[in-house]
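Asks: Below is the structure, and that's it, no one-letter string:
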């Protein structure tokens, strides 16, 4: 029976939200989790929580906009555990706004984190997976790229660019590399509070979250489902959203 137990899993954006929930869930299932996020305090606390419940976790402060940071995070996994089974490219930001607000710096930041950050994670993991002749890339995308709405143009564009790259990687990957995209819908995270600068948009997202958001645990379970499949089975795409979401 295939399980998650003893798998070595790197999770980016592990300090909070979906990444935090995913790391906790996988550790409870017996994975060795390697935590990356910008906040040392958040991932150190998460690692301590995991270890107090009998799990195993290591961490490294990681800014996904720096390719060297992703290389170092993957190297940490390999040095400590001897291999890498899965990388979950989860780190993302969403300072959404209308185009005519001209928040060009925010556009650049979303491209750097949401798209390039995931590509850097792929670039760090692929040589390891090639040497091992096995591995699994999980990219966390968004339903914002499935239904396009005002204020989310650049955010959705970064997510759909990653969706395209994920599908191309899947087609290139051969028999021994699995590739999965997971698209969360409205999830109860600090997304609105931490990244959205426009007060009206932030208030609207908060209201919508209160009305229908699901727990990040739901996304963690979906990621676990993809990981726990036998090596010859690939879950290519998963969409997880509230039943009430349009």
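Replies: Nice, thanks for sending it over. Since the model is a prediction, treat every value here as computed from it, not as a measurement.
Asks: CA only for contacts and neighbour counts going forward, please
Replies: Fine.
Asks: and the gap between the most centrally placed residue in the chain and residue 103?
Replies: When C-alpha atoms, centre = their mean is applied to the chain, the residue found nearest the centroid is residue 90 (1.3 Å). To residue 103, residue 90 is 23 Å away according to C-alpha to C-alpha, to the nearest Å.
Asks: Put this next to the previous one:
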């Protein structure tokens, strides 16, 4: 029996596109008030308008969560304006792969900043509020869902730093799960395979490399991953989904 999310508040990072955008729409459909966070304000406003047209309540916040101060400010604003925080979806991500000798350190730093530091900063700021929400929640549980990747399970050439960030996300999620499970804060990680998002367009040449590897694969859609997010957070308190690996049927 899956539960509705009325009277709860969800925060989704990376909500301007891809999995984050799809997750925000799906959580709003399940009844949650949704705070959507990303750097591209125009895209956030377009998503907010869509959620409102469908009868949802949404708070768009343009912010750079790679700044710890901005991450704290985002969570503070959400809890001040919306009164609580029950669900956190860390979906912001960046992939800038390529030969290690030619790849500039600045690209590696950006992946670490967005994929790992941003996730850490938001989670750290959100945790006290998630714990507080459990006591007044109609569901007696709070959730953190971190979007990792199959690259968080298997390393590959020219993917070292992206692998490192996603391995770290998977490991941190499990450690936090163990630390907070007795406080009714569930931590879950989703590790998608090939998904049709803008991820491969973030660096010149990645789309072509992706096509050579997965050209015959029918890719998953962001909505497919959003359904996994909804599956995790709408389960009753007694059920904790710790990890979900999703691949396209055609991906080996």
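Replies: Cool, got the structure. Just so it is clear, the structure is predicted and the values come from calculations on it, not from any experiment.
Asks: where does the TM-score land?
Replies: Once superposed, the chains reach a TM-score of 0.93 (TM-score structural alignment, normalised by the length of structure 1), with 243 aligned residues with a C-alpha RMSD of 1.5 Å.
Asks: To which secondary structure element is residue 139 of structure 1 assigned?
Replies: If you go by DSSP states H and E, residue 139 of structure 1 is part of strand 135-140.
Asks: what do you get for residue 70 of structure 1?
Replies: helix 67-81.
Asks: so how far does that helix sit from its counterpart in structure 2?
Replies: With mean C-alpha distance after the TM-score superposition for structure 1, helix 67-81 of structure 1 departs from structure 2 by a mean of 1.9 Å once superposed.
Asks: which parts of that helix are buried?
Replies: 67, 69-71, 73-77 (16 or more other C-alpha atoms under 10 Å).
Asks: Then stretch 25-43 of structure 2?
Replies: Here stretch 25-43 of structure 2 shows 25-40, 43 as buried, counting by 16+ other C-alpha under 10 Å.
Asks: Would you agree residue 206 of structure 1 is in contact with residue 192?
Replies: Yes: between residue 206 of structure 1 and residue 192 there is a contact at 6.4 Å, judged by C-alpha atoms under 8 Å.
Asks: These two: which is more packed in?
Replies: Higher neighbour count among residue 206 of structure 1 and residue 192: residue 192, with 22 against 18, using other C-alpha atoms under 10 Å.
Asks: Structure 2: which residue goes with the more buried one?
Replies: Counting by TM-score structural alignment, residue 192 of structure 1 lines up with residue 200 in structure 2.
Asks: residue furthest from the geometric center of structure 2?
Replies: residue 101 (29.9 Å).
Asks: what residue of structure 1 matches up with that residue?
Replies: Residue 101 of structure 2 maps onto residue 100 in structure 1, by TM-score structural alignment.
Asks: Could you do residue 241 of structure 2 as well?
Replies: Using TM-score structural alignment, the partner of residue 241 of structure 2 in structure 1 is residue 235.
Asks: show me the contacts for that match.
Replies: 179-180, 226, 229 (C-alpha atoms under 8 Å, 6 or more residues apart in numbering).
Asks: Could you list which of these belong to helices?
Replies: residue 226 (DSSP state H).
Asks: and the contacts of residue 235 of structure 1, which are buried?
Replies: Buried among these by 16+ other C-alpha under 10 Å: 179-180, 226.
Asks: can you give me the helices in structure 1?
Replies: Using DSSP H, helices in structure 1 cover 17-28, 40-52, 67-81, 104-110, 117-132, 153-172, 191-195, 199-212, 216-227.
Asks: Now tell me what touches the shortest one from outside.
Replies: Counting contacts by C-alpha under 8 Å, 6+ apart, the residues outside helix 191-195 of structure 1 that touch it are 93-96, 202, 205-206.
Asks: Only the buried residues of that helix, if you could.
Replies: 191-192.
Asks: what about that helix, distance to the chain center?
Replies: 16 Å (C-alpha atoms, centre = their mean, to the nearest Å).
Asks: rewinding a little: I'd like to know which of the helices of structure 1 lies nearest to residue 145 of structure 1.
Replies: Each of the helices of structure 1 has some distance to residue 145 of structure 1 by C-alpha to C-alpha; the shortest is helix 153-172, at 4.5 Å.
Asks: by how many degrees do that closest one and strand 135-140 diverge?
Replies: Per axes from the mean of the first three to the mean of the last three C-alpha atoms, to 10 degrees, the angle that helix 153-172 of structure 1 makes with strand 135-140 is 160 degrees.
Asks: so helix 153-172 of structure 1 corresponds to what in structure 2?
Replies: With TM-score structural alignment as the criterion, helix 153-172 of structure 1 aligns to 160-179.
Asks: average distance between the matching stretch and structure 1?
Replies: Stretch 160-179 of structure 2 sits 0.8 Å off on average (mean C-alpha distance after the TM-score superposition for structure 1).
Asks: which residues sit against that stretch?
Replies: By C-alpha under 8 Å, 6+ apart, the residues outside stretch 160-179 of structure 2 that reach it are 95-97, 100, 108, 111-112, 115-116, 146, 148-149, 151-156, 185-189, 242.
Asks: The same query, at a cut-off of 6 Å, please.
Replies: 116, 148, 151-152, 155, 187 (C-alpha atoms under 6 Å, 6 or more residues apart in numbering).
Asks: likewise stretch 113-123 of structure 1?
Replies: The contact list for stretch 113-123 of structure 1 (C-alpha under 6 Å, 6+ apart) reads 64-65, 67, 70, 89, 92, 158, 162.
Asks: what would these look like in TSV with distance to residue 170 of structure 1?
Replies: Formatted as TSV, those follow (distance: C-alpha to C-alpha, whole Å):
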residue	distance to residue 170 of structure 1
64	22
65	23
67	22
70	21
89	15
92	21
158	18
162	12
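Asks: who wins for neighbours among these?
Replies: residue 64 (30 neighbours).
Asks: Give me the nearest residue to that one, chain neighbours excluded.
Replies: Nearest residue to residue 64 of structure 1, sequence neighbours excluded (C-alpha to C-alpha, 6 or more residues apart in numbering): residue 117, at 4.6 Å.
Asks: Look up how far residue 91 of structure 1 lies from that neighbour.
Replies: Counting by C-alpha to C-alpha - residue 117 of structure 1 and residue 91 of structure 1 are separated by 7 Å.
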